[in-house]
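> Fold the following and give me the result.
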Amino acid sequence: MGHKELDVWKESMLLVQLVYKVTADFPKSENFGLTSQIRRSAVSIPSNIAEGSARNGFRELYQFVGVAMGSASELETQLLIAKDLNYITSDFKPIEEQLLKVRKLLTGYKNYIKTKL
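This is a model prediction of the structure:
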């Protein structure tokens, strides 16, 4: 199965869209700081799923999904920092829920891959 058919990839792509929308309103002084960092963390999630899917088997896929999980945790922390700094002016709930959904899917996918090792 290609990465584009995976629910975890699709949901992480939706998360990227939400991240770009919410960070569009951040202060311009953060363009090369927190805005950039948050966007890179978000983009890293589906990118690592895609890269791992194109590699040589389940061992490498497992590793790349682990990296995606790390990026999700990094993103969560960065979003909470932005929220605490009052940079997030829209409702935080949708992005928080989407991130939780992605993290659950990543965990399930990693557990599935582990059974194939």
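
> okay, CA-based contacts and neighbour counts for the rest of this
Noted.

> now stretch 42-61: how far from the chain's centre is it?
12 Å (C-alpha atoms, centre = their mean, to the nearest Å).

> Tell me which residues are up against it.
2-4, 9-10, 12-13, 15-16, 19, 62-65, 67-69, 71-72, 75, 113-114, 116-117 (C-alpha atoms under 8 Å, 6 or more residues apart in numbering).

> change it to 6 Å
With C-alpha atoms under 6 Å, 6 or more residues apart in numbering as the test, stretch 42-61 has contacts from 3, 9, 12, 16, 64-65, 68.

> from these, which is closest to Ser90?
Ser90 lies nearest to Val16 out of the contacts of stretch 42-61, by C-alpha to C-alpha, at 15.9 Å.

> please give me the structure for this one as well, since I'd like to look at both together:
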Amino acid sequence: MKFKFENLIIWQKAMDLGEELHKITSKFPKTELYNLTSQTRRAVDSIALNISEGSIGQTNPEFKRFMGYAIRSLAEVITCLHKADRRNYMTKVEFKKYYNQSYELMNMMVAFKNKIN
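Purely as a prediction, here's the structure:
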């Protein structure tokens, strides 16, 4: 891989989560296309996008700021998961799987952000 961020486990996991949630949201009702489906996809894509964008920055404070954006996007994804669960757009097993992946990623991202000087 040619870009440093591609080697970051948090970026790789964010990419994986993004692709998985893109697939699952395609099963949401058509009435949610411009609402929860779109919001979930934009939020989950924003995680990896902010990690990569921040890593290219010239300063560590800039990278730390973009990591904050990525963490906030992940929090938004978790809320979208809860909304999808409450509306029965996914099974309890699917919810638990994506919730646990998100929880693991959140912990990794916070730890990574805290290590940036």
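
> Please work out the TM-score for the two chains.
Here the superposed chains carry a TM-score of 0.92, computed using TM-score structural alignment, normalised by the length of the first structure; 114 aligned residues with a C-alpha RMSD of 1.2 Å.

> re earlier: farthest pair within the contacts of stretch 42-61 of the first structure?
Val16 and Phe64 (17.8 Å).

> The equivalent of Lys27 of the second structure over in the first structure in helix, strand or coil?
Aligned by TM-score structural alignment, Lys27 of the second structure pairs with Asp25 of the first structure. Secondary structure, DSSP: H, G, I helix; E, B strand; the rest coil: Asp25 of the first structure is coil.

> Asp25 of the first structure: neighbour count?
13 (other C-alpha atoms under 10 Å).

> List the contacts of it.
Contacts of Asp25 of the first structure (C-alpha under 6 Å, 6+ apart): none.

> The one 10 residues further on now?
Residues in contact with Thr35 of the first structure, defined by C-alpha under 6 Å, 6+ apart, are Thr23.

> So it, which state does it fall into?
Three-state assignment for Thr35 of the first structure (three-state DSSP): helix.

> quick one: what's aligned to it in the second structure?
Per TM-score structural alignment, Thr35 of the first structure is aligned with Thr37.

> got it, and Lys101 of the first structure?
Aligned partner of Lys101 of the first structure by TM-score structural alignment: Glu104.

> Now check Asn7 of the second structure against the first structure: what is it aligned to?
By TM-score structural alignment, Asn7 of the second structure lines up with Glu5.

> check the fit of the top helix by length along the first structure onto the second structure and give the mean distance.
Secondary structure of the first structure per DSSP state H: the longest helix is helix 58-84. If you overlay the two and look at helix 58-84 of the first structure, the average distance to its match in the second structure is 0.5 Å (mean C-alpha distance after the TM-score superposition for the first structure).

> middle-most residue in the second structure, spatially?
In the second structure, the residue lying closest to the centroid (C-alpha atoms, centre = their mean) is Val44, at 3.7 Å.

> how much space between that one and Asn117 of the second structure?
Distance of Val44 of the second structure to Asn117 of the second structure, computed by C-alpha to C-alpha, to the nearest Å: 26 Å.
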